[in-house]
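K.L.:
the following block contains a protein sequence and its predicted model.
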Amino acid sequence: MPLDPKAEVFLQRLKVLGAPAIHKMSPDLARKAQATGYAFLAFKIQKVAVGLVQDRTVSTQKRETPVRIYWPTARESGASAPSPLIVFIHGGGWVLGDLDQYDDMCRRLCQGASSIVVSVDYGLAPEWRFPAPVEECYAVTRWAADHAEALGADPNRIAIAGDSAGGNLAAAVCLLARDRDVPRLACQVLMYPVTHMLSETESRSRNGSGYFLEGPDMLWFGECYLRDRCDAKDPLASPLLASDHKGLPPAVVITAEYDPLHDEGVAYSAALRKAGVPTVHRDYPGMIHGFMSMTWMFEQAIEAIDFVAETLQITFTYNAQEEARV
């Protein structure tokens, strides 16, 4: 399918603006540039109402990790049954991104899946290199499970979700949770995830220039995040390289046709299915990397978030029914 016309206009405007490529900036400058861009576009985002939002910190191994918690309804003690819970991990190449920039997606997931959402503001690279962000996101996920009752959540209905680098971290957390036997996760949602740090797929070549996420940007992100090239072979950095994908939680994988990461998302879906993991893969023709964060521009972004929310609702309902039978 041809590139979506709205994506084509968006990419042309970026070209006209002449902003320097991410890989040509320092991490600090890249963060400032992204924050400025978000502030410029924020007025276009229609804020979805949820019951309550709170910013907190969670004590993890090396830092106090900021989290933002969204409740689908106002909290009143004893007023409602426990809700499902989603741990959300933002993207940005492990170098960029924050809670504010993913507020829209978290609100939509909270409302659409009728779930509590815990959004994780993990330490960014290069200040926090692999495997620190993986362990930090795992620690917050375990905290959410351990404190489910206090949060008003059901510990048997916890999912993890993330986009791009956040999808990479979410997949890694699932590997840790399986191997360490805690916590039990009901579902993993991976939105155009990085699954192989040294990938040389056709989509990385075909879509590596002119489609928002550039090939040199991916190399720069990897250099910021990994301590050395050997880290790229670690399954916690490249989940596709795990020797065994059995026993991982059911998965929803979203890919975009014009994304350099398209093929590794497809490959990870296939690896999960081969291991017997129930997996739903949905590809979005004509879309570019990061489109789900652009609800102000793409109707496909809203459709994709709604699809994820509906799939999570089905999964959570099934889990609740299974628990009732036990």
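P.N.:
Structure received.
K.L.:
contacts and neighbour counts: CA atoms only from here.
P.N.:
Noted.
K.L.:
can you give me the helices in the stretch 101-250 of the chain?
P.N.:
Chain-ordered helices for the stretch 101-250 of the chain, with DSSP state H, counting those that start in this stretch as the definition, fall at 103-112, 132-146, 148-151, 165-180, 202-206, 215-225.
K.L.:
tell me which residues of the fifth one come out buried.
P.N.:
Within helix 202-206, the residues that count as buried by 16 or more other Cα atoms under 10 Å are S203, R204.
K.L.:
show me what it is in contact with.
P.N.:
Helix 202-206 has contacts (Cα atoms under 8 Å, 6 or more residues apart in numbering) with G215, Y258, D259, P260, L261, H262, D263.
K.L.:
use this one as the comparison:
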Amino acid sequence: MNKELMFANDLRTSYRSMIPLAGKPDLECDINTITIPTTDSEYNIPVHLYIPKNVEVGLLPIVVFAHGGCFVSGDLETHTVLVHTIASNTQAIVAYVDYRLAPEYPFPTGLNDFYTALEWISANATTIGADLHKIAVCGDSAGANLATVATMMTRDKKGPQIVGQWLIYLYAASLEMNTESWKELGNTNFPSKDVFVSSLNCYIPEGVRSDLPYIAPLIGNHENLPPAFIQVGEYDPLLDENIDYNQALLQAGVKSEVRVYDKQNHGFVQFFKNSEQNTEGLNALNDGVEFLKSIFNR
């Protein structure tokens, strides 16, 4: 077993061991499973549709969601509490995409899976009860990277119209690790420098340029992207690059806001029910829901 796969398996095990701390979901949604075809005839993308109960009859907004996990971990079970709450509180469908993980499937496989799901959902919106004109993307950590890069892809490819992007502690906006927050927190707080470098070694294939904007979106073209709401904790090594990404969007004329949550670590939104350790988790989740409602005009 090579060192990249060993790292990924170790992170998957440790991440899975933390998931009980996320609590139990408030069972206020129906969950439907669909599979979306890819260019690989032997692989379809599993997607769970979280559909809120007791909503008015009609087409609902839809949030296409990518889970975090440093590109190497996470699955359709790790974020169930979070997506249940987003769907029920926003009164929108959440399409929770099970994209393939590195190192077994390095860049751009996971990104292409997410974008393929986004395209399919847009093309088939009415058949799943969704409003074609109210599609947003959301993700936490590595999922936020996929979500914001997908908005670049939709612009570049003239793909689905995305009305907003909710980015929860965006991972790998830059690959440089040269900000003050990295210098101050990168040796002690998650994601550490070692974890970050190891995850990128899994995600970025040998011979692929690591400065591609579809890998590190901070260096990309930010014009004509949908409105963004970015959240990050004060004690997250990714703090400064999240702030920098917000500034890049604003400079490109994109409506964007970054909100920094006092004394919070990476992961505080996913684990919002563990309120003793994540004191601002629920507030941040509610802030994100309000952003979605504002872009959906609900």
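P.N.:
Yep, it's here. Since the model is a prediction, treat every value here as computed from it, not as a measurement.
K.L.:
TM-score for this pair?
P.N.:
The TM-score (TM-score structural alignment, normalised by the length of the second structure) is 0.92; 290 aligned residues with a Cα RMSD of 1.9 Å.
K.L.:
nearest to D121 of the first structure, of the contacts of helix 202-206 of the first structure?
P.N.:
L261 (23.0 Å; Cα to Cα).
K.L.:
T148 of the second structure -> the first structure?
P.N.:
Aligned by TM-score structural alignment, T148 of the second structure pairs with A171 of the first structure.
K.L.:
what's the local residue count around that match?
P.N.:
Residues lying near A171 of the first structure (other Cα atoms under 10 Å) number 32.
K.L.:
and if you look at the one 3 residues further on?
P.N.:
When neighbours are counted by other Cα under 10 Å, C174 of the first structure registers 27.
K.L.:
quick check: chain neighbours aside, which residue is closest to it?
P.N.:
If the residues on either side of it in the chain are set aside, C174 of the first structure comes closest to L248, at 6.5 Å by Cα to Cα, 6 or more residues apart in numbering.
K.L.:
what's the match for the one you found in the second structure?
P.N.:
When the second structure is aligned by TM-score structural alignment, L248 of the first structure is paired with L225.
K.L.:
OK, contacts around that match?
P.N.:
Contacts of L225 of the second structure (Cα under 8 Å, 6+ apart): T151, M152, R155, V254.
K.L.:
and those, which are buried?
P.N.:
For the contacts of L225 of the second structure, a burial check counting by 16+ other Cα under 10 Å picks out T151, M152, R155, V254.
K.L.:
for the residues you listed, give me JSON lines that also has distance to Q161 of the second structure.
P.N.:
Shown next, in JSON lines, are these (distance: Cα to Cα, whole Å):
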{"residue": "T151", "distance to Q161 of the second structure": "9"}
{"residue": "M152", "distance to Q161 of the second structure": "11"}
{"residue": "R155", "distance to Q161 of the second structure": "8"}
{"residue": "V254", "distance to Q161 of the second structure": "15"}
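K.L.:
which of these sits closest to I168 of the second structure?
P.N.:
T151 (15.1 Å).
K.L.:
verify the stated contact: that closest one with P226.
P.N.:
Yes. Counting by Cα atoms under 8 Å, P226 is a contact partner of T151 of the second structure at 7.2 Å.
K.L.:
and S26 of the first structure, which of the helices of the stretch 101-250 of the first structure is closest to it?
P.N.:
Per Cα to Cα, nearest to S26 of the first structure of these: helix 215-225, 10.1 Å.
K.L.:
the closest one vs the second structure, mean deviation?
P.N.:
Comparing helix 215-225 of the first structure with its match in the second structure after superposition yields a mean distance of 0.4 Å (mean Cα distance after the TM-score superposition for the first structure).
K.L.:
doesn't L151 make contact with P84 of the first structure?
P.N.:
No. In this structure, P84 of the first structure is not within contact of L151 by Cα under 8 Å, at 10.3 Å.
K.L.:
just want to know which of the two has more residues nearby.
P.N.:
Neighbours per residue, other Cα under 10 Å: of P84 of the first structure and L151, the larger number sits with P84, 26 against 17.
K.L.:
which residue in the second structure aligns with the more buried one?
P.N.:
P84 of the first structure maps onto P61 in the second structure, by TM-score structural alignment.
K.L.:
that match - that's part of a strand, no?
P.N.:
Yes. Membership of P61 of the second structure in a strand is supported by DSSP: H, G, I helix; E, B strand; the rest coil.
K.L.:
ok, it touching K134?
P.N.:
Yes. At 4.9 Å, P61 of the second structure and K134 qualify as touching, with contact defined as Cα under 8 Å.
K.L.:
find residues that contact each of those two.
P.N.:
F296.
K.L.:
report the buried members of the contacts of helix 202-206 of the first structure.
P.N.:
Here, 16+ other Cα under 10 Å leaves G215, Y258, D259, P260, L261, H262, D263 buried among the contacts of helix 202-206 of the first structure.
K.L.:
the residues you listed in helices, which ones?
P.N.:
Per DSSP state H, helices hold the following members of those: G215, H262, D263.
K.L.:
quick one, strands of the stretch 1-150 of the second structure?
P.N.:
29-37, 44-52, 60-66, 93-97, 130-140 (DSSP state E, counting those that start in this stretch).
K.L.:
re the thing from before, among the helices of the stretch 101-250 of the first structure, which is nearest A242 of the first structure?
P.N.:
helix 165-180 (8.5 Å).
K.L.:
and the strands in the stretch 151-298 of the second structure?
P.N.:
Counting by DSSP E, counting those that start in this stretch, the stretch 151-298 of the second structure has these strands, from start to end: 164-168, 228-233, 256-261.
K.L.:
got any residues that touch both of T151 and P226 of the second structure?
P.N.:
What both T151 of the second structure and P226 touch, as defined by Cα under 8 Å, 6+ apart, is the set I162, Q165.
K.L.:
next up, the contacts around the residue nearest to A242 of the first structure when sequence neighbours are not counted.
P.N.:
Excluding the flanking residues, the one nearest A242 of the first structure by Cα to Cα, 6+ apart is P235, at 4.8 Å. For P235 of the first structure, the contacting residues are A172, L241, A242, by Cα under 8 Å, 6+ apart.
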